[in-house]
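A.B. asks: below are the sequence and a predicted model for it; my questions follow.
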Amino acid sequence: MAIFGLSDLHLSFRHKVNLYQIDPKQDIEKPMDIFDWNPRYFDLIRDHWVEHVGVSDTVLIPGDISWGLRLSEAVWDFDWIAQLPGNKVLSPGNHCYYAHSKKKVREALPEGMEWIDADWTLVEDYVVVATRGWNLPGDYSFQEQTDRKIYERQVGRLQLALTDARKHHPDRPIICMLHYPPLTKGCTESGFFQLLKEFSVRLCLFGHLHGSSAYDAIQGNIDEVQLCLVACDYLKFAPLDLTQWLYN
């Protein structure tokens, strides 16, 4: 049994589709080739996923799963993911507009899929926590008047998840799922990263960064926390096996 990471799938199916019978002109609401992605990127995801992920494995998906504005639209993307092997743990990203109610999202998910946001779940020997994250103070995109309150709220949500996880499972190592990176070149310290260090988080997965910005991502072992970008296009649409950081 293995644990994988893959975020930013950016799916947009118009209706229920079969894994192997998809016509982009008829079945896709928002094509990703406008962002220079392969027009059939979903086939790349499927093929890599089926090749590497087994039925007993788990894939962690930290955000931007569906372009759906409403849950009634996102369910077709959930259904497509559900056809792939393994268990799936999902958490929100900045484009998950349908995720207003954690309860409703959980009720809409197919079997074998789990949604966490400001809370946690168990995967193998690990406790997995998640929240969305936000723009970091010091980044060029950070606007004090509009971003500060959201940033502080998201830091608080991560603290709630970590505190409760540690209370219930004091001895289990922790994996954290964020959508936004906890550190950037413009912000080399943040409330998110302080919490990761305080709670001795083993591994933090994040997405959100695409194109040239992905290559500026801060990754690797930083103060005993392993940071890992798992954005779909950065990984060439293949789930990343996290074994190298979890079982050594």
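C.D. replies: Great, that's in hand.
A.B. asks: for the rest of this, base every contact and every neighbour count on C-alpha atoms.
C.D. replies: Will do.
A.B. asks: which residue lies nearest the spatial centre of the chain?
C.D. replies: residue 62 (0.8 Å; Cα atoms, centre = their mean).
A.B. asks: ok, now how distant is that residue from residue 16?
C.D. replies: 23 Å (Cα to Cα, to the nearest Å).
A.B. asks: ok, the residue nearest to the centre of the chain touching residue 93?
C.D. replies: Yes: counting by Cα atoms under 8 Å, residue 93 is a contact partner of residue 62 at 6.8 Å.
A.B. asks: am I right that residue 76 is in a helix?
C.D. replies: Yes: per DSSP: H, G, I helix; E, B strand; the rest coil, residue 76 lies within a helix segment.
A.B. asks: that one contacts residue 27, doesn't it?
C.D. replies: No: under the criterion of Cα under 8 Å, residue 76 is not in contact with residue 27, lying 10.4 Å apart.
A.B. asks: who touches both of these two?
C.D. replies: By Cα atoms under 8 Å, 6 or more residues apart in numbering, residue 76 and residue 27 have these common neighbours: 13-15, 17.
A.B. asks: where do the strands sit along this structure?
C.D. replies: For the chain, strands defined by DSSP state E occupy the ranges 3-5, 58-62, 87-91, 113-115, 119-123, 126-130, 174-177, 203-206, 220-222, 225-229, 240-241.
A.B. asks: what does the fourth one contact?
C.D. replies: Counting by Cα under 8 Å, 6+ apart, strand 113-115 makes contact with 82, 87-91, 102, 105-106, all of which sit outside it.
A.B. asks: okay, now the one to match up with it:
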Amino acid sequence: MNIYAIGDLHLSFERVVDLEDWENNSQHKPMEEIDSFWRQHARKIYENWNKIVAPGDVVLVPGDISWAMRLDEASHDLDFLSLFTGLIVCVQGNHDYWWQSV
């Protein structure tokens, strides 16, 4: 078992993520609006995570999971995380406003 950590995912999916059609996975606050470097950042995280993390590994996510303001808005982001390999342990970050509505 390995232990990994990654923070500041800043996901913002508006609907269920289609892993076969990344170009049409709309987000309410896409990171590429900040800088083109972040284009398809969720796809890069997903693909690299699943290359490295094995089913028995633990991944610590110390916050800033979603830009959502409420839990219902974060649901697609959390569903997306459920597709990732390994056991994920999340804690609230300073941008996780949705956490207050849990």
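C.D. replies: Noted; the coordinates are in hand. No experiment lies behind these values; they were computed from the predicted model shown.
A.B. asks: so what number do they get for TM-score?
C.D. replies: With the length set by TM-score structural alignment, normalised by the length of structure 2, the two chains reach a TM-score of 0.90; 101 aligned residues with a Cα RMSD of 1.4 Å.
A.B. asks: residue 120 of structure 1: which of the shared contacts of residue 76 and residue 27 of structure 1 is nearest?
C.D. replies: Nearest to residue 120 of structure 1 among those: residue 13, at 28.4 Å, using Cα to Cα.
A.B. asks: what sits against that closest one?
C.D. replies: 27-29, 73, 76-77.
A.B. asks: 10 Å instead, please
C.D. replies: Shown in contact with residue 13 of structure 1 (Cα atoms under 10 Å, 6 or more residues apart in numbering): 22, 24, 26-31, 66-68, 73-80.
A.B. asks: which residue packs closest to it, ignoring adjacent ones?
C.D. replies: Spatial nearest neighbour of residue 13 of structure 1, chain neighbours left out: residue 28 (4.8 Å); criterion: Cα to Cα, 6 or more residues apart in numbering.
A.B. asks: can you check residue 31 of structure 2 too?
C.D. replies: residue 38 (5.5 Å).
A.B. asks: how far away is that neighbour from residue 79 of structure 2?
C.D. replies: Distance from residue 38 of structure 2 to residue 79 of structure 2, by Cα to Cα: 21 Å.
A.B. asks: cool, residue 21 of structure 2 as well?
C.D. replies: Using Cα to Cα, residue 21 of structure 2 is found at 16 Å from residue 79 of structure 2.
A.B. asks: neighbour count winner among the two?
C.D. replies: Ranked by neighbour count (other Cα atoms under 10 Å), residue 21 of structure 2 and residue 79 place residue 79 first, with 14 against 8.
A.B. asks: that one against residue 14, yeah?
C.D. replies: No: at 11.5 Å, residue 79 of structure 2 and residue 14 do not qualify as touching, with contact defined as Cα atoms under 10 Å.
A.B. asks: on that earlier part again, of the contacts of residue 13 of structure 1, keep whichever come out buried.
C.D. replies: 27-31, 66-68, 73-80 (16 or more other Cα atoms under 10 Å).
A.B. asks: can you tell me which of those residues is closest to residue 176 of structure 1?
C.D. replies: Residue 176 of structure 1 lies nearest to residue 66 out of these, by Cα to Cα, at 20.7 Å.
A.B. asks: do you know how far that closest one is from residue 113 of structure 1?
C.D. replies: As judged by Cα to Cα, residue 66 of structure 1 and residue 113 of structure 1 stand 14 Å apart.
A.B. asks: check residue 146 of structure 1 too.
C.D. replies: 33 Å.
A.B. asks: who's more crowded, these two?
C.D. replies: residue 113 (19 against 9).
A.B. asks: give me the nearest residue to the more buried one, chain neighbours excluded.
C.D. replies: residue 88 (4.7 Å).
A.B. asks: just the helices in structure 1 please.
C.D. replies: Taking DSSP state H, the helices of structure 1 run over residues 24-27, 41-52, 71-82, 102-108, 144-168, 191-198, 243-246.
A.B. asks: save those as a markdown table, and put in distance to residue 4 of structure 1 too.
C.D. replies: Formatted as a markdown table, the helices of structure 1 follow (distance: least, Cα to Cα, whole Å):
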| stretch | distance to residue 4 of structure 1 |
| --- | --- |
| helix 24-27 | 27 |
| helix 41-52 | 9 |
| helix 71-82 | 14 |
| helix 102-108 | 21 |
| helix 144-168 | 21 |
| helix 191-198 | 20 |
| helix 243-246 | 8 |
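A.B. asks: okay, the ones you listed, which one's buried deepest?
C.D. replies: Highest mean neighbour count among these (mean count of other Cα atoms under 10 Å): helix 71-82, with a mean of 20.
A.B. asks: next, the angle strand 87-91 makes with that one.
C.D. replies: 140 degrees (axes from the mean of the first three to the mean of the last three Cα atoms, to 10 degrees).
A.B. asks: mean shift between helix 71-82 of structure 1 and structure 2?
C.D. replies: For helix 71-82 of structure 1, the mean deviation from structure 2 after alignment is 0.6 Å (mean Cα distance after the TM-score superposition for structure 1).
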